[in-house]
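Visitor: any chance you could fold what I've pasted below:
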Amino acid sequence: MSALGALTRRLGRHRWFGTAMRLLVPADRAIGRLTRGRVVALGLVPSLVITTTGRRSGKPRSNPLLYVPDGDGYVVIGSNWGQAQQPAWALNLLALPEAEVDVAGRRMPVRAELATGAERDRLWRLLVEEWPAYQAYVERAGGREIRIFRLVPAERGTPGAPGTAH
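Guide: A predicted model of the protein is given here:
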């Protein structure tokens, strides 16, 4: 891990850091598009771009997210930097779990599985190991449940998979 990455992980628990990062999300999206997904989150943490379907609009919505690899899948968390409200992308996944991710320039369809019970506990430990600030986000979220999703590769052509008729 680079010195800048280590510093980012230490600063991540502060409220001001989350506010600053929310303001940088549009720039991060632009950098991700320009680099075709190879650089997201300024390259400081393992990141992917998830494209969900808007639960109200039906339009594609893309968001950069920190992830942790887990077997053939990717683990993401709806922390919203510790804000009281759920992030829109997490609500979109609850409504329609099919999505696409772009990881290091490789785009693939995925299906989101909401983690519960012992599996959620296991994935939480992986996430906190990668980004210790998640502990502070739970406190800041004021008791709201922070959802954890495991994104598993979906077969193209399966019903409901992105890029297929349904």
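Visitor: going forward, measure contacts and count neighbours with C-alpha atoms only.
Guide: Will do.
Visitor: what's around the residue lying closest to residue 133 once chain neighbours are set aside, how many residues?
Guide: Counting by Cα to Cα, 6 or more residues apart in numbering, residue 133 lies nearest to residue 13, which is 4.1 Å off, once chain neighbours are set aside. Counted with other Cα atoms under 10 Å, residues neighbouring residue 13 total 20.
Visitor: please give the structure of this sequence too, so both can be compared:
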Amino acid sequence: MGAAGAVRAKGAAAVLRCVQRVSATRAFAGVAPHVVPALDRAVHRLTRGRVLPSARLLPGVVLTSTGARSGRPRRTPLACMPEPDGGGWILVGSNFGRPGHPAWTHNLLAHPHASISRRGEDIPVTARLLTGGERAAVWRELLAFWPPYAVYQERVEREIRVFRLTRAPRGPRL
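Guide: Alright, predicted model coming up:
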């Protein structure tokens, strides 16, 4: 890497640290749930799934799940941690460190068959809630991936839900 590349990398690391600090604040938790998903949904729709603004900072997907009560499709833009082997994605129900579990986690518990849109590709997935030692191991990886998750967990009394999404065979959805 040349000098210009090193400067860009240092600048990107500084921006990332700044974003992590801001995203761990209560003010961000109050505003972000209303602004970030709406912006992501609009841009994702306009670009036919090719662009997700929040994914400029963290990898992201748009989850389409079945409403736990309504049975209707629900689209939710979410940050994700892609698994290193490329076989799945980890989703965190942090709700920006707010008290309740996000609705999409209830949906996946009731209806684990879903789909994600990632970089313009629709991928059928099956979701599984992680518990016990498996959750603990993934949680350590998540904290290295995005340290503000630790702040979110400290703020709430509930255990933040963590899901593993794996590719499901293509075919008709139920």
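Visitor: what's the lengthiest strand in structure 1 aligned against in structure 2?
Guide: Counting by DSSP state E, the longest strand found in structure 1 is strand 106-114. Alignment note (TM-score structural alignment): strand 106-114 of structure 1 is matched to residues 121-129 of structure 2.
Visitor: check which helix or strand covers the residue nearest to residue 133 of structure 1.
Guide: Per DSSP states H and E: residue 13 of structure 1 is located in neither a helix nor a strand.
Visitor: I figured it was touching residue 128, is that so?
Guide: No. Between residue 13 of structure 1 and residue 128 there is no contact under Cα atoms under 8 Å: 11.3 Å.
Visitor: identify the contacts common to the two.
Guide: The contact sets of residue 13 of structure 1 and residue 128 overlap at 134-135 (Cα atoms under 8 Å, 6 or more residues apart in numbering).
Visitor: picking that back up, in the longest strand of structure 1, what counts as buried?
Guide: The neighbour-count criterion (16 or more other Cα atoms under 10 Å) identifies 108-114 as the buried residues of strand 106-114 of structure 1.
Visitor: so can I have CSV of these showing distance to residue 4 of structure 1?
Guide: Shown next, in CSV, are those (distance: Cα to Cα, whole Å):
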residue, distance to residue 4 of structure 1
108, 29
109, 32
110, 31
111, 33
112, 31
113, 32
114, 32
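Visitor: who's in contact with the aligned residue in structure 2 for residue 80 of structure 1?
Guide: Alignment note: residue 80 of structure 1 maps to residue 95 in structure 2; criterion TM-score structural alignment. Residue 95 of structure 2 makes contact with 33, 101-102 under the criterion Cα under 8 Å, 6+ apart.
Visitor: give me that answer again for 6 Å
Guide: residue 102 (Cα atoms under 6 Å, 6 or more residues apart in numbering).
Visitor: wait, doesn't residue 120 of structure 2 sit right on residue 51?
Guide: No. Contact between residue 120 of structure 2 and residue 51 fails when scored by Cα atoms under 6 Å: they sit 7.7 Å apart.
Visitor: which one's more surrounded, these two?
Guide: Neighbour tally, residue 120 of structure 2 and residue 51, criterion other Cα under 10 Å: the higher count belongs to residue 51, 21 against 15.
Visitor: and the gap between that one and residue 73 of structure 2?
Guide: With distances taken as Cα to Cα, to the nearest Å, residue 51 of structure 2 is found 21 Å from residue 73 of structure 2.
Visitor: repeat for residue 123 of structure 2
Guide: If you go by Cα to Cα, the gap between residue 123 of structure 2 and residue 73 of structure 2 works out to 15 Å.
Visitor: how about residue 112 of structure 2?
Guide: According to Cα to Cα, residue 112 of structure 2 and residue 73 of structure 2 sit 13 Å apart.
Visitor: looking at these two, which is more packed in?
Guide: For residue 112 of structure 2 versus residue 73, the count of surrounding residues by other Cα under 10 Å is larger for residue 112: 19 against 14.
Visitor: contacts only, for that one.
Guide: 126-127.
Visitor: and if we set it to 8 Å?
Guide: Residues touching residue 112 of structure 2, when contacts are defined by Cα under 8 Å, 6+ apart, comprise 65, 126-128.
Visitor: quick one, what contacts the counterpart of residue 130 of structure 1 in structure 2?
Guide: Alignment of residue 130 of structure 1 against structure 2 is given by TM-score structural alignment, with residue 145 as its counterpart. Applying Cα under 8 Å, 6+ apart, one finds that residue 145 of structure 2 lies in contact with residue 81.
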